[in-house]
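Enquirer: need coordinates for the following:
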Amino acid sequence: MSAQRFTWKIGGEAGFGIVTSGVLFAKMCAAMGRFTADYNEKPNLIRGGHNIHQVTVADEPVFAVSFSVNLLLALNRETVFLHLTELAPGARVIYDDDKAHIAAGELARTDVLLCPVPLMKLTQEAKGDEIMRNTVGIGASLAFMGCAFEPLEDALKKTFGRKPDVCTQNIAAARLGFDYVRAHYAHDLLPCMLGANTVHDKIVIAGNEAMALGAIQGGCTFYAAYPMSPSSSILHFLAAHDHDTGMVVKHAEDEIAVINMALGASFAGARAMIGTSGGGFALMVESLGLAGIAELPLVIIEVQRPGPATGMPTWTEAADLRFALHAAQGEFPRVVLAPGDVEECFTHTFLAHNLAERWQLPVIMLSDKLLGETNRSIPPFATKGMRVDRGKMMSEKELEKAKQFHRYALTDDGVSPRSIPGQKGGIYLSNSYEHELHGYSDETGEMRIAQADKRMKKLAHLLPEMPKPLLIGEKGASLTFVTWGSTKGPAREAVVRLNEEGMKANMIHFAGIWPFPVKEATELLNAQKHLVLVENNATAQFGGFIREQTGIHIEDKILKYNGRPFFSEEIMATTKGRLN
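Expert: Predicted coordinates:
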């Protein structure tokens, strides 16, 4: 374990505050000036099953959680043995020997230190319920890290401040765990004291929350969703803040209603966004085509999970790329963005709203469970220079001056003037039929070609506004990872660590998927010595898409599709094994 980096993990049965404890631990470390990244696993159960939350803490920015665990807080016996192979040499394991006895020699690891702490007895001493064992364990963890108690006390006050009695109990429980370790394990503390060069002005935020904030910053005024893991927290976040933002937030009866409500809101002049996962997006496909032919702006957030069908609802995968690119019958322009970290979740959701209205089309944001539900500590989002652009939205004065309003006028850039209901002189017909300039049905071949060409020409004109492929690391590296979406984080960690070991590596990250920047991508990819594709699916969908667009075939691939995310260690190990 580096003195500048360590990983903490809590595990136990669902329903005992595993995720809450993990986020609390991350926020505490961030308040101490550290950088954090975390990851959680939970089965598709309301209660029961095995849950974990894992947090990597460092003095320098952390882009993804590490696989190797230095400090394990096990709330049951199962946790110790399930994660035994993840424990780094010298790791400490906090567990309650009264509740989860481990016999001498049973662990089969001599390089790991078992540290029994009476979690339940200390919880009872604090007059707390059984669930409060996690707080005792966090206090014990902080002591093993060699840190002061005050940061945890502050974090507990922020978390439970509205419930004074609960807050007092949690602080007492944490203090008992902290003092117990200081008294019984003074010589077994971890050598993980972090340096003093830290940044305290940070937020701890997950991708779903960052996209919600990006929508707020982007002037979104209508959001609809039907709860579907792993996108549901966007709905929860926006609903909790609707009074502050003025946004209309609708929990609809199903996904078909979701997209049709949003299209109605968009038609009425609202900036509209919806959220779902792959199965919900499948139900929305017919109305996605309606957005295409009616040229209605709409932002669609699709937080991916393993499919097909119900698949694995609470796990991660990125296998909906081709679906997003081609969903709905016929041909119409769309934008597909795939943010790779929480910063891009914020900036690209803001961008998505501007693109949707400027170019009057649907914008699909592809995220996944890993990016959507797990947190990183980062500086607050920079918003200077962000300006809402509503495109060719006609004002009352502009409509009054216009001799005639043609909603589907044939224009050089493919974007026609747009009005909203109630504006004098802005009447038009909007439906699912091919149409002429006013929106009335027209099945002549000439008008069909004219309208189809008008719509499709938007792609070439909007391409300069798309995120460009990003080269991360030094030029001239012997190895270049190619990523899209959430693989950015673990690949970036691998680049950093490979370079620390003397192996020259960099990466190319794509967040702007469609329209694809063919020229920039071709030049950048061809300039690299050895390309390695990193994808969280079974068929290398993005690799095939790159070949389709550029003719470049990336032969070396690292694919993962077991519902778990990539860790930097496995990317490094696989790469070294192949190159050697």
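
Enquirer: all contacts plus neighbour counts: C-alpha atoms, from now on.
Expert: Will do.

Enquirer: enumerate every residue touching the closest residue to residue 414 other than its chain neighbours.
Expert: Closest residue in space to residue 414, ignoring its immediate chain neighbours: residue 454 at 4.5 Å, by CA to CA, 6 or more residues apart in numbering. If a contact means CA atoms under 8 Å, 6 or more residues apart in numbering, then residue 454 has 410-415 as its contacts.

Enquirer: here is a second sequence; please produce its structure as well for comparison:
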Amino acid sequence: MINQLSWKVGGQQGEGIESTGEIFSIALNRLGYYLYGYRHFSSRIKGGHTNNKIRVSTTQTRSVSDDLDILVAFDQETIDVNYKELHDKGIIIADTKCKPQSPEDTKAVLYSVPFTEIATELGTSLMKNMVAVGSSCAILGIDISVFEEVVDEIFGRKGEQVVQKNLNAIKAGYDYMIEKLGNQVGTLQLEKGDGKKRLFMIGNDAIALGALTAGCRFMAAYPITPASEIMEYLIKKLPAVGGTVIQTEDEIAAVTMAIGANYAGVRTITASAGPGLSLKMEALGLAGITETPIVVVDTQRGGPSTGLPTKQEQSDLMAMIYGTHGEIPKIVIAPSTVEEAFYDTAEAFNLAEEYQVPVIILSDLQLSLGKQTAQQLDLNKVEIRRGKLIQSELPEVDGYFKRYEVTEDGVSPRVLPGMKNGIHHVTGVEHDETGKPSEAAPNRVAQMDKRMRKIKNLKFPTPVFTNAKHEEADLLIVGFNSTRGVIEEGMTRLEQEGLKVNHAHIRLIHPFPVKEMQKLVSGAKKVVVVENNATGQLANIMKMNLGHVDKIKSILKYDGNPFLPHEIHSKCKELF
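Expert: The predicted model follows:
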């Protein structure tokens, strides 16, 4: 028996590859396994190679694996593109229709299974993915009855006949493979899962759920990969609590509409990817100078321009901190897991209102779209704090309300439009305490200083996730967003070889957690920063804030693919 499995399904985009992986992984999740998936897909609706790699384990896992146990191929291209990941005892299950051929330089065993033919005999070739799922179960020794509930949930709305046909297709694939395998049945049999119920979701859904739980009741957004699922989730959920989603004509309309709604007192979110954030930057400056709270999600992808819209990258870091013209305070948060995506999004709304600044939730494609097992979320941990928003009756004032009053902590009292005695100007030009435009030098300095000192003493629950067992470490590995799992795995391998390794994953990117990181960096002989970009943006931010320029090195990857554990391990070893 094995306690971990790597399984991949591939074919042409639009022929059910995603649903194959979805059904397979949901069923295994319900058996109590931990899963982590990464989907490689093209930036088109149909056509082009796509695959879904899923890691299944009896223990927590947060990265895809180096190698591959089973490759399910609907065409020869899938074999040609992916076979080198298979280890010597790996298995290829391929559709007979594509006349599959095993490459000469692999020891993996090829089983030709008539996915399409079996599915057609049962009613429609579209069910070939179900035949493939059944075939996989035979190799793994999985009881296919676990799929009954999953198939019913997915196809139940289409009627009992459709449900039964799909279950028949799974059984047919299972039976065919059992006969083909003979005494090799259960060759890669998994140890039993613990049967515990856990969530299985993508980061985008966690972000959307976090917003909903935090009291968000409006979203304005324009569809873009890999952020669209946030909008799709809230389109379904917000109306049930009196909220709504508006798909705007462009990104500029989305962010300005969100600013307007927040100004009116409604907790609002907008989400996009790099190109969309570029368009939002001018409006974020407006939110900064008017001190209007706003929460913005940036799901990073390959750039620049359209770049690699469906591939992994982490190259928006500097833009999110410094992208606006002029200087405004802002907060940039970077969750690394589904759980953090949920809790950090909920907290983002509190920070936006408490400090009256734009809060950017930085994600990346691997976190946003990669599906992973997550522990049950504790809704009781989510609190709603609205800062200095005045909701009681205001006393009479002589003149306009001092909406931009110069205060010691930099945060001014805030009122909602229409409140008696709360009238004030709101303008994008520099202004005095009542909002009246003013270009006077002393006023400019006072207002700039007021705004900039808001976040000097920012309180964030866990600015850095640390796994630091050593006071003095040989190596400190640093990352952000989705690289956490792969760093943890590389770290384990290095420790097994005798190195003392600490790990820091930065959740609060800006303002930078100097105190927490200075101690970790000072206590390490060497520091390496892992990131999916070409210029070492996080490493440069660390050097700006911490010094230690000669000590901090980079491990970079920017080919559109996520890091693999062996890459972290080997690159770190090169330092010694």
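
Enquirer: quick one on the thing from earlier: secondary structure element for the residue nearest to residue 414 of structure 1?
Expert: Per DSSP states H and E, residue 454 of structure 1 falls inside helix 445-456.

Enquirer: now that helix: which residue numbers in structure 2?
Expert: Mapped onto structure 2 using TM-score structural alignment, helix 445-456 of structure 1 spans residues 441-452.

Enquirer: quick one: the matching stretch to structure 1 mean distance?
Expert: Here the mean offset of stretch 441-452 of structure 2 against structure 1 after fitting is 0.8 Å, by mean CA distance after the TM-score superposition for structure 1.

Enquirer: may I see the buried residues of that stretch?
Expert: Under the neighbour-count criterion of 16 or more other CA atoms under 10 Å, stretch 441-452 of structure 2 has 443, 447-448, 450-452 buried.

Enquirer: again, but for stretch 173-192 of structure 1
Expert: By neighbour count with 16+ other CA under 10 Å, stretch 173-192 of structure 1 contains the buried residues 173-178, 180-182, 189-190, 192.

Enquirer: out of these, which are inside strands?
Expert: Among the buried residues of stretch 173-192 of structure 1, no member falls in strands (DSSP state E).

Enquirer: any idea which of those residues is closest to residue 84 of structure 1?
Expert: Nearest to residue 84 of structure 1, judged by CA to CA, of the buried residues of stretch 173-192 of structure 1 is residue 190 at 18.0 Å.

Enquirer: just to revisit the earlier point, so after the helix holding residue 454 of structure 1, what's the next helix or strand?
Expert: Later in the chain than helix 445-456 of structure 1, the nearest helix or strand by DSSP H and E is helix 458-462.

Enquirer: ok, then the element right after that following helix?
Expert: Per DSSP H and E, the first helix or strand lying C-terminal to helix 458-462 of structure 1 is strand 470-472.

Enquirer: and that next one, what does it pack against?
Expert: Where contact means 3 or more CA pairs under 8 Å, 6 or more residues apart in numbering; DSSP states H and E, strand 470-472 of structure 1 is packed against strand 505-510.

Enquirer: now do the end-to-end distance for stretch 104-113 of structure 2.
Expert: One end of stretch 104-113 of structure 2 sits 20 Å from the other (CA to CA, to the nearest Å).

Enquirer: name the residues that touch it?
Expert: With contact meaning CA under 8 Å, 6+ apart, stretch 104-113 of structure 2 is reached by 83-84, 86-96, 100-102, 176-177.

Enquirer: can you check stretch 514-529 of structure 1 too?
Expert: By CA under 8 Å, 6+ apart, the residues outside stretch 514-529 of structure 1 that reach it are 325, 334-337, 459-460, 463, 466, 468-469, 476-480, 531, 549-550, 552.

Enquirer: okay, that stretch sits on what stretch of structure 2?
Expert: The counterpart of stretch 514-529 of structure 1 in structure 2, using TM-score structural alignment, spans residues 510-525.

Enquirer: now do the buried residues in that stretch.
Expert: Quick answer for stretch 510-525 of structure 2 (16+ other CA under 10 Å): 510-513, 517, 520-524.

Enquirer: out of these, list just those in strands.
Expert: Among the buried residues of stretch 510-525 of structure 2, DSSP E puts 510, 524 in strands.

Enquirer: which of the buried residues of stretch 510-525 of structure 2 lies closest to residue 268 of structure 2?
Expert: residue 510 (21.2 Å).

Enquirer: hang on, the earlier thing: the match of stretch 514-529 of structure 1 spans what distance, first to last residue?
Expert: Terminal residues of stretch 510-525 of structure 2 lie 25 Å apart, using CA to CA.

Enquirer: same question for stretch 507-526 of structure 1.
Expert: With CA to CA, one end of stretch 507-526 of structure 1 sits 13 Å from the other.

Enquirer: other SSEs contacting the lengthiest helix in structure 2?
Expert: Within structure 2, and with DSSP state H defining each element, the longest helix by residue count is helix 160-181. Under the contact definition 3+ CA pairs under 8 Å, 6+ apart, helix 160-181 of structure 2 sits against helix 115-122, helix 128-140, helix 147-155.

Enquirer: in JSON lines: those, plus mean neighbour count and distance to residue 50 of structure 2.
Expert: Output for these, formatted as JSON lines (neighbours: other CA atoms under 10 Å; distance: least, CA to CA, whole Å):
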{"stretch": "helix 115-122", "mean neighbour count": "19", "distance to residue 50 of structure 2": "18"}
{"stretch": "helix 128-140", "mean neighbour count": "27", "distance to residue 50 of structure 2": "14"}
{"stretch": "helix 147-155", "mean neighbour count": "16", "distance to residue 50 of structure 2": "22"}
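
Enquirer: which other residues reach stretch 301-321 of structure 2?
Expert: Here stretch 301-321 of structure 2 makes contact (CA under 8 Å, 6+ apart) with 40-43, 225-226, 273-275, 300, 330, 332, 360, 364-366, 510, 531-534, 537-538, 558, 560-562.

Enquirer: what is the burial count for the counterpart of residue 562 of structure 1 in structure 2?
Expert: Mapped onto structure 2 by TM-score structural alignment, residue 562 of structure 1 lines up with residue 559. By other CA atoms under 10 Å, the residues close to residue 559 of structure 2 number 15.

Enquirer: if I look at residue 559 of structure 2, how far off is residue 498 of structure 2?
Expert: Going from residue 559 of structure 2 to residue 498 of structure 2 by CA to CA gives 31 Å.
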